[in-house]
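Colleague: A predicted structure for the sequence below; I have some questions about it.
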Amino acid sequence: MEIQEILESLKAGKTSVKNAKKLLSLYSIEEIEEFAKIDINRRKRRGIPEVIFAETKELEEIKKIIEKTLEKTNSVIISRIKKKDYQKIITFSKKLKVKIEIGKNSSSLLLFKKPIKFHGGKVGILTAGTSDIGVAEESRLMCEAMNCRCITSYDVGVAGIQRIFPVLKKMIKEDVDCIIVAAGMEGALATLVSTMVDIPIIGIPTSAGYGYGGKGIAALASMLQSCSLGLSVVNIDNGIAAGGIAANIANRAKKSK
């Protein structure tokens, strides 16, 4: 529906104020010069915060998007910041007097104005190796921005399979609603975890690996070909997507409890 139709429908009593507000929120876009259109109501509409993919953006563009987004919302994630821009963005964010959550071994940041309340669901996050932590941390930042509490355990892959059992025991005890598994090489950890729990699993194939099948290709193929049901898979190194899906699952589970 166009804005005029929504308003006429409201005036005629054909729709409620609540529904009209929801429909109008679809038109809430903040334009920044001629290079960006910010969907500032995405959080209200979908529960998902604004994410800036910084890898292909200029520093000044990133700064302007950060500033405009934080004028209208409480938080923003900056993903895949170029090495030369990383410290500059932190310095700029401090000038805005916002809080900064830094992803370990990651080039991503979560900026927020008011403390985030973890009133959503619970998400477990695992990595097969230390090389996978940066991707997993993107997922953590996304989940926390969506009010989920995260329980993490890193470097618990199949090269030392005994490491995974106490970790899973803890996650089951904590009653996590979803588990994210980031794994490179052959990506076996995602299948292994999904065979042992009755919890939705989201696999992230990472680009850690050698030669043939490297750059995440073998891990992606392995996860896609998994014979264990209950495992879904996102694209290579896409921690942001995995975090968004996991948090949506966890938050909906929380509502139904």
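Modeller: Nice, I can see it.
Colleague: contacts and neighbour counts: CA atoms only from here.
Modeller: Fine.
Colleague: Could you name the helices and strands sitting against whichever helix in the chain runs longest?
Modeller: Assignment by DSSP state H gives helix 239-256 as the longest helix of the chain. In terms of contacts (3 or more C-alpha pairs under 8 Å, 6 or more residues apart in numbering; DSSP states H and E), helix 239-256 is packed against strand 122-127, helix 133-145, strand 178-183, strand 201-205.
Colleague: Now tell me what touches it from outside.
Modeller: 47-48, 79, 120-123, 135-143, 146, 148, 176-180, 202-204, 234 (C-alpha atoms under 8 Å, 6 or more residues apart in numbering).
Colleague: what's the offset of that helix from the middle of its chain?
Modeller: Distance of helix 239-256 from its chain centroid, counting by C-alpha atoms, centre = their mean, to the nearest Å, is 9 Å.
Colleague: That helix versus helix 133-145: what angle between them?
Modeller: With axes from the mean of the first three to the mean of the last three C-alpha atoms, to 10 degrees applied, the angle from helix 239-256 to helix 133-145 works out at 40 degrees.
Colleague: in helix 239-256, what's buried?
Modeller: Applying a neighbour-count criterion of 16 or more other C-alpha atoms under 10 Å, one finds 239-251, 253 buried in helix 239-256.
Colleague: Tell me if I'm right that residue 48 and residue 41 touch.
Modeller: No: using C-alpha atoms under 8 Å, residue 48 is not in contact with residue 41; the gap is 9.3 Å.
Colleague: With residue 126 as the reference, measure out to the closest residue to residue 135 other than its chain neighbours.
Modeller: Spatial nearest neighbour of residue 135, excluding adjacent residues (C-alpha to C-alpha, 6 or more residues apart in numbering): residue 239 at 5.1 Å. Using C-alpha to C-alpha, to the nearest Å, one obtains 12 Å as the distance from residue 239 to residue 126.
Colleague: Please enumerate the shared neighbours of those two.
Modeller: Counting by C-alpha under 8 Å, 6+ apart, the shared contacts of residue 239 and residue 126 are residue 136.
Colleague: between the buried residues of helix 239-256, which is closest to residue 111?
Modeller: residue 240 (14.9 Å; C-alpha to C-alpha).
Colleague: Can you give me the distance of that closest one to residue 28?
Modeller: The spacing between residue 240 and residue 28, counted by C-alpha to C-alpha, is 23 Å.
Colleague: ok, and here's another one to check against it:
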Amino acid sequence: MSEPREKDADTALTELLAAVADGRVAVDRAVRQLAELGLNAVGDYARLDLGRQRRRLIPEIVYGPGKTIEQLVEIVRAFVRGSGWVLCSRVSAEQAAAVRTAVGERVSYDERSGVLIARGAQHELPAPRGVAGVLAAGTADVPVAEEAVAVMREMGVCVHTAYDVGVAGLHRLGAPLETMRLAGVSVLVVAAGMEGALPSVVAGLVDVPVIGLPTSTGYGYGGGGHAALLGMLQSCALGLTVVNIDNGVSAGATAALIARATGGAECRG
């Protein structure tokens, strides 16, 4: 016999509201149940928030490092059963192979960024809305930039990218910026390591919000992303905000919320 399917959060919420409406469940009891709705314990090591994407559009994103292969597999399984999909960051190739074997074919993995996405058979992306751009100063910054791209695309945002356009060859920046302007981007994520100058330059040239994404590219004094982070924080270019070093997830989620809130142009090009 097959295992009974778990109710997803939307079904459980609908049934609870119906029970309140016809008097089968008291309001105070429903309030207590709502506090637990969408939560799912996995063993004694994880308590999953299955309803986060419905509340915030941003899903709960699973951080791969520090989890055993067995823990990650069970967490991914629980998300796919409960909410239909999951995005995991910083996943190793070994972890990804185990998840793909355990969960099935609807698992995609980008080894460059370390992003793994697993979907249930019925999962659909949010309705497309908003356009964003992502720039990376150098090739070494691309993995972190691609983490941001993955989050935005999973949130239904059209993303245009241009990589290796840093200040060491500033003439490379003009054409990609013009392409993104014509595409109607409403926010830009700019990833840079070393001295981290590119976000300040871009913020001085565009009329949309810029999210500076410092990367750990670099070495010596100020290396590991520290000089990049401090340089972005000290920028005199207005309209630039900054996330932490290598935090592509936060940059992508924030950019997606901005892009979806502003709507604007359809994805093209």
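Modeller: Looks like it came in fine. The model shown is predicted, which means the values in this text are computed figures rather than measured ones.
Colleague: about what we covered before: trace the residue nearest to residue 135 of the first structure over to the second structure, please.
Modeller: Counting by TM-score structural alignment, residue 239 of the first structure lines up with residue 248 in the second structure.
Colleague: Identify the residue spatially nearest to the residue nearest the centre of the second structure, adjacent ones excluded.
Modeller: Nearest to the geometric centre of the second structure sits residue 151, at 2.6 Å (C-alpha atoms, centre = their mean). Of all residues not flanking residue 151 of the second structure in the chain, residue 252 sits nearest, at 5.4 Å (C-alpha to C-alpha, 6+ apart).
Colleague: Ok, residue 86 of the first structure next?
Modeller: Using C-alpha to C-alpha, 6+ apart, the closest residue to residue 86 of the first structure is residue 107 (7.2 Å).
Colleague: that's a helix at residue 101 of the second structure, yeah?
Modeller: Yes: checked against DSSP: H, G, I helix; E, B strand; the rest coil, residue 101 of the second structure lies within a helix.
Colleague: What distance do you get for the alignment partner in the first structure of it to residue 76 of the first structure?
Modeller: Aligning on TM-score structural alignment places residue 101 of the second structure opposite residue 91 in the first structure. Residue 91 of the first structure sits at a distance of 16 Å from residue 76 of the first structure (criterion: C-alpha to C-alpha).
Colleague: Same drill for the two, tell me which one is more crowded.
Modeller: residue 76 (22 against 10; other C-alpha atoms under 10 Å).
Colleague: Please pull up the equivalent of that one in the second structure.
Modeller: Here residue 76 of the first structure is matched to residue 86 in the second structure, going by TM-score structural alignment.
Colleague: ok, how many other residues are close to residue 216 of the second structure?
Modeller: Residue 216 of the second structure has 22 nearby residues by other C-alpha under 10 Å.
Colleague: Hmm, it is touching residue 245, no?
Modeller: Yes: contact criterion C-alpha under 8 Å: residue 216 of the second structure and residue 245 qualify, at 6.4 Å.
Colleague: Could you tell me which residues touch both of these two?
Modeller: Both residue 216 of the second structure and residue 245 are contacted by 225, 226, under the criterion C-alpha under 8 Å, 6+ apart.
Colleague: tell me the contacts of the closest residue to residue 240 of the second structure other than its chain neighbours?
Modeller: Once flanking residues are discounted, residue 240 of the second structure sits nearest to residue 210: 4.8 Å by C-alpha to C-alpha, 6+ apart. By C-alpha under 8 Å, 6+ apart, residue 210 of the second structure lies in contact with 187, 188, 189, 190, 199, 202, 203, 239, 240, 241.
Colleague: and the gap between the second one and residue 231 of the second structure?
Modeller: Computed as C-alpha to C-alpha, the residue 188 of the second structure to residue 231 of the second structure distance reads 18 Å.
Colleague: same thing with residue 166 of the second structure?
Modeller: To residue 231 of the second structure, residue 166 of the second structure is 15 Å away according to C-alpha to C-alpha.
Colleague: more crowded one of those two?
Modeller: Shown here are residue 166 of the second structure and residue 231; by other C-alpha under 10 Å, residue 166 has more neighbours (24 against 19).
Colleague: Map the more buried one onto the first structure.
Modeller: Using TM-score structural alignment, the partner of residue 166 of the second structure in the first structure is residue 157.
Colleague: What is the burial count for residue 98 of the second structure?
Modeller: Using other C-alpha under 10 Å, the number of residues around residue 98 of the second structure comes to 15.
Colleague: Please apply the same query to residue 20 of the second structure.
Modeller: Residue 20 of the second structure: 15 neighbours (other C-alpha under 10 Å).
Colleague: Residue 263 of the second structure pairs with which position in the first structure?
Modeller: Under the alignment (TM-score structural alignment), residue 263 of the second structure pairs with residue 254 of the first structure.
Colleague: Check the gap between that match and residue 121 of the first structure for me.
Modeller: 5 Å.
Colleague: Need the three-state assignment for residue 199 of the first structure.
Modeller: Per three-state DSSP, the secondary structure class of residue 199 of the first structure is coil.
Colleague: ok, which stretches of the second structure are helices?
Modeller: Under DSSP H, the second structure gives helices at 9-21, 27-36, 52-56, 69-82, 93-103, 142-154, 174-183, 198-203, 226-233, 248-262.
Colleague: Of all these, which one is nearest residue 119 of the second structure?
Modeller: Each of these has some distance to residue 119 of the second structure by C-alpha to C-alpha; the shortest is helix 69-82, at 6.0 Å.
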